[in-house]
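**Q** pasting the structure only:
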């Protein structure tokens, strides 16, 4: 459900692969393997740390798997030394995160779950014992047991996300109670709590066997954290993840509490989405700059003091003058650890929370839908017309609530202004925030991964369902204008993907309170509602994208919007714009897939309604399609077999058949009018 995101960095270029493999083999054969069995805990820890670092390189993983690294590291999870346990768990975390599904499957096959579950249970018992006098890591204020648990939970999350057997073991071994024990530490160890929340999201999805384990006590743990008022971005992420888990286990909630629980979930998502990511980037970067400045000043003062002290010593004891700068003390490995990036962690947590919230909202809207196959069958039958007739309340002319959503979900979406907030997320990133990230190497990935492309999730699963089952109106509301440009610069391809994706949800849930208006605007309506011209400008930008998915989304959005407008009075002019646009795409797009989607959208828009009939005549739709029909057939013969998959060809065949039927329907319609 949720895209995998881990803290490790996996890399390794093609030019370095051979050297890397040689290095791995040498390391395993002559260094790591003997050291894992060394009587000294420090040596074993160093061996695990060496493996952990190498496993961050994807190309190194096969060499380690050939040397049975899983079975080598598995026993180290239960080593007598806590430091060895932590580094071994960290190595397995890197292996599972960088290796992907196949490696996680291999880890489960090699029985990593046995020592992993044993470690998790020991840590849980250790946490209870340490509540009075916590076990601190040597030389630090950190709790060793919690640090080990954090690494182990991440391994558990990775393998459960990829492997069904791991999930079954989670169920049977009572791991839910164990991780909930960790979750209770959220007020003092937010990192551990977030890891648990990620893991819970993975194991609660499509896992009916686990539902019986969620008793009153388990619900109380989740509820207490969801109701917490901590305002840091990490706590927002924690509440968002847990809200997603509660949605996954909604069947365990009494029916009398369903509505309030769903509203609470969407309230959390709303609170996550309302935060301005761009402003947060600016604020956090300023805070980081100030903190680093103060730290540098403090270190300078310390170094001056050390220099003076050492000068006195030199005079007395004739010692050599130490080098300038911070003195490196014995056993100090701080230079091997990542720099403190607290502010960056906060921004990353916010963006992940917003991404997670958006994706779960999509799942909420799609989870009760029939399958794609069922909709395909429905779309080719007369039942689709029956649905369209029934989806409008006779007498009012207004669309009723979407049938795919329960009343509770639909009401909660509208009460928390979710569609409006999703449209707001489509705004081009704050230019100041983008500049800040561009000039900071550690912050730059935010632009690529979150601020633009991933800030709004792809809502394509709603597309097919929307075209037939969710023809809800774009009724009046308070949605802001969808941004088409950023200053004088047009939104780039990534921005268009985000905007197109964000339009799905308002199209699908707008019936109850509305989010976006394409209908003729009255003088009393707010001027910030979306206009047909703005939608067409967006689609003009999107249709020139080199990304086929973007172009498909564009024509599909117009198909959904046009099919609704066709049943509303005084919309012929807008339908003419949509019809001309779709005709041009169908005739000129280089991709048959896009051309086919454009034809499909035309069928939806001009299938029924007086306004549609009027617009079809004015743009000469029938003669245009009759002229284009042989061209489309010829393109399918020439291009189809060599460039497109069997599934795509099947869809295109349906489009070709529907084109013939639609032309016949339009001819019959014209004949009836003449008579």
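**A** The structure has been received and is ready for your questions. The structure presented is a predicted model; accordingly, all values stated were derived computationally and were not measured. Numbers count the residues shown, from 1 in each chain.
**Q** every contact and neighbour count from this point should use C-alpha atoms.
**A** Fine.
**Q** so the most far-flung residue of the chain relative to its centre: helix, strand or coil?
**A** When distances to the mean C-alpha position of the chain are computed (C-alpha atoms, centre = their mean), the maximum falls on residue 316, with 63.7 Å. For residue 316, the assignment made with DSSP: H, G, I helix; E, B strand; the rest coil gives helix.
**Q** repeat that for residue 322.
**A** Criterion first, three-state DSSP; result for residue 322: coil.
**Q** that one reaches residue 310, doesn't it?
**A** Yes: using C-alpha atoms under 8 Å, residue 322 makes contact with residue 310 at a distance of 7.4 Å.
**Q** another one to put next to it:
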């Protein structure tokens, strides 16, 4: 139970302040937004390009607020913005693309799907093709004009690629259009410009990583020229943090395309990908944050001193210089209203630091995905779950559904060899101790850098997820041996208990509990002594089981099951086993999620399957009578809620739990007869 996971990591959504608002405001706010939206939409048809541009900029600001999504839908805003992607004015094209980028980034899956329904893909694809044609042409009369136009077109292309990426990630219809319209060739051309426009290349690389995942139709059209572009980007030198991010993203795309690579070249490509990921993870991001912040402070101090010297020397002439070089106010304001790029457009040190953190996050996500084979089909689930119910209980493992009925963990020999050769497990463990308190303190004192704290924490969570996968896949020696696992388990326990405020962060709690669960399972299978005291165990269980996240609760009961099964083999553990048993019974019979209830039943099977202390404990907590009373309730819940609320994978596992519950009750009846005879 509980090993299902989301293989695909969704891209984070960014707003100028760091996050789009999570909750929609009330209907009154939505109604109040109707007027401003309608007024701005009307201005989109104005004959003045400047008015149209300002209207787009205004809509870009408004779209950051959830109630406006309803207003946009009611007033058919997408159909009015779409044609502006091909407006005669390049500035209008850029602002229109920026508004649609905001809409697709802040909006839900439904919002993106509605954008496809409103035919945004037609002008978007046309814009991408036109930008490509302009960038390929040399028709400009003067070099200066050509360069200026090229920069503007590249900016437009960057906005358009981001819209394409957002929509394709959320809409299968958009992905189908991407395939049919030959968008792959267009964006590969953009990627080939990585040496002159790294921002555009990074946007394309993110988009490619999305559209090449589980897209068999697209894979058919990927040719040698496309691989050559990817190879060029992968082999480019680490000249900046942005290039590190680009190489990491392209490595993810190459991994998605691994089935197209001839078998004789598989090992070479896997080594190339993991070498890049290893080099990225080897960098100390916390130290980089500190160094970059110091460098920024020094640069700003030097610039201020230089400016003061010039002002003292030239008097008021500085004002005239500023006026000559000043960017128009409206253009500056418009840039601030767009959803911020993954690489913030402000100071170079912040851009560099953000790029490294995103590269490390991406590297860890790629490694997690490497650890899983493709999900079985529904037919395979049915076949796997159709075991013979007549088998005797003692001949059947209660854990028969572990691993094989989930998206299976699987490492090929080539991946296993490369992971250990490049010391990936060691580097992942180092990221678990992340982030450095000094780095967090540096970021917290600067408003512009504060959002990096969240990124530092995300890296730690991804490292914990990697650990969860690798612990289940690698041999004990590749994990550092028994002593290393005990040290790591103690460290994970300290993460949980030394900073109670972490328990409020669901993503962290799910990641650390999942890693601890996998670690304790491995330690139990290798007869390595556990690290948590019974008191710590129950404190952890009682705190975590109240969490609203199903994954957290599943991990909690699984940890209790693993630890309880170990204690059941020891003497003098009766009272602890009774406490664990009562806790698991409470969860199994009262948790609103069948998945959690099933995991709790599975844990009970593990704890009370064997051992004298376990038999005495089960008798004293009346385990048999409670389970016999709960059995029909569990079956009824599966019939009523099963297919409507749970996936085929979850139902398959629950069916096995139901079958094992019947067998376990039969076994407990035998135990009761022995104890009472």
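**A** Structure received. Quantities reported herein were computed from a predicted structural model and do not represent experimental measurements.
**Q** returning to that earlier point: who has more neighbours, residue 322 and residue 310 of the first structure?
**A** The neighbour comparison of residue 322 of the first structure against residue 310 (other C-alpha atoms under 10 Å) goes to residue 310, with 17 against 13.
**Q** checking my notes, that one in a strand, right?
**A** No: assessed with three-state DSSP, residue 310 of the first structure is helix; it does not lie in a strand.
**Q** ok, it touching residue 323?
**A** No: assessed by C-alpha under 8 Å, residue 310 of the first structure is found out of contact with residue 323, at 10.4 Å.
**Q** now the strands for the stretch 351-500 of the first structure?
**A** Along the stretch 351-500 of the first structure, counting by DSSP state E, counting those that start in this stretch, strands occupy 485-486, 489-490.
**Q** out of the ones you listed, which one sits most buried?
**A** Of all the strands of the stretch 351-500 of the first structure, strand 485-486 carries the top mean neighbour count, a mean of 16, counting by mean count of other C-alpha atoms under 10 Å.
**Q** any idea how far that one is from the chain center?
**A** How far strand 485-486 of the first structure lies from its chain's middle: 24 Å, per C-alpha atoms, centre = their mean, to the nearest Å.
**Q** now do that strand: everything it contacts.
**A** Outside strand 485-486 of the first structure, the residues that touch it by C-alpha atoms under 8 Å, 6 or more residues apart in numbering are 428, 491.
**Q** how many neighbouring residues does residue 654 of the second structure have?
**A** Other residues close to residue 654 of the second structure by other C-alpha under 10 Å number 26.
**Q** any idea which element it lies in?
**A** Using DSSP states H and E, residue 654 of the second structure maps to helix 648-676.
**Q** can you give me the buried ones in that helix?
**A** 649-661, 663-665, 667-668, 671-672 (16 or more other C-alpha atoms under 10 Å).
**Q** packing partners of it?
**A** helix 378-384, helix 594-607, helix 612-620, helix 623-645 (3 or more C-alpha pairs under 8 Å, 6 or more residues apart in numbering; DSSP states H and E).
**Q** among those, which is nearest residue 89 of the second structure?
**A** Nearest to residue 89 of the second structure, of all those, is helix 623-645, at 49.6 Å by C-alpha to C-alpha.
**Q** so what secondary structure elements neighbour that closest one?
**A** Counting by 3+ C-alpha pairs under 8 Å, 6+ apart, helix 623-645 of the second structure packs on helix 648-676.
**Q** next, count neighbours for the residue nearest to residue 325 of the first structure when sequence neighbours are not counted.
**A** Computed as C-alpha to C-alpha, 6 or more residues apart in numbering, the closest residue to residue 325 of the first structure that is not its neighbour in sequence is residue 303, at 6.2 Å. Residue 303 of the first structure has 16 neighbours, counted by other C-alpha under 10 Å.
**Q** likewise for residue 273 of the second structure?
**A** Residue 273 of the second structure, neighbours per other C-alpha under 10 Å, totals 23.
**Q** quick one: it and residue 251 touch, right?
**A** Yes: contact status for residue 273 of the second structure versus residue 251: in contact at 5.4 Å, counting by C-alpha under 8 Å.
**Q** that older thread, among the strands of the stretch 351-500 of the first structure, which is nearest residue 291 of the first structure?
**A** strand 485-486 (31.8 Å).
**Q** can you list contacts of stretch 267-283 of the first structure?
**A** With contacts defined as C-alpha under 8 Å, 6+ apart, stretch 267-283 of the first structure is touched by 226, 236-237, 239-240, 243, 347, 350-351, 353-354, 357-358, 416-418, 421-422, 425, 429-430, 432-434, 436, 451.
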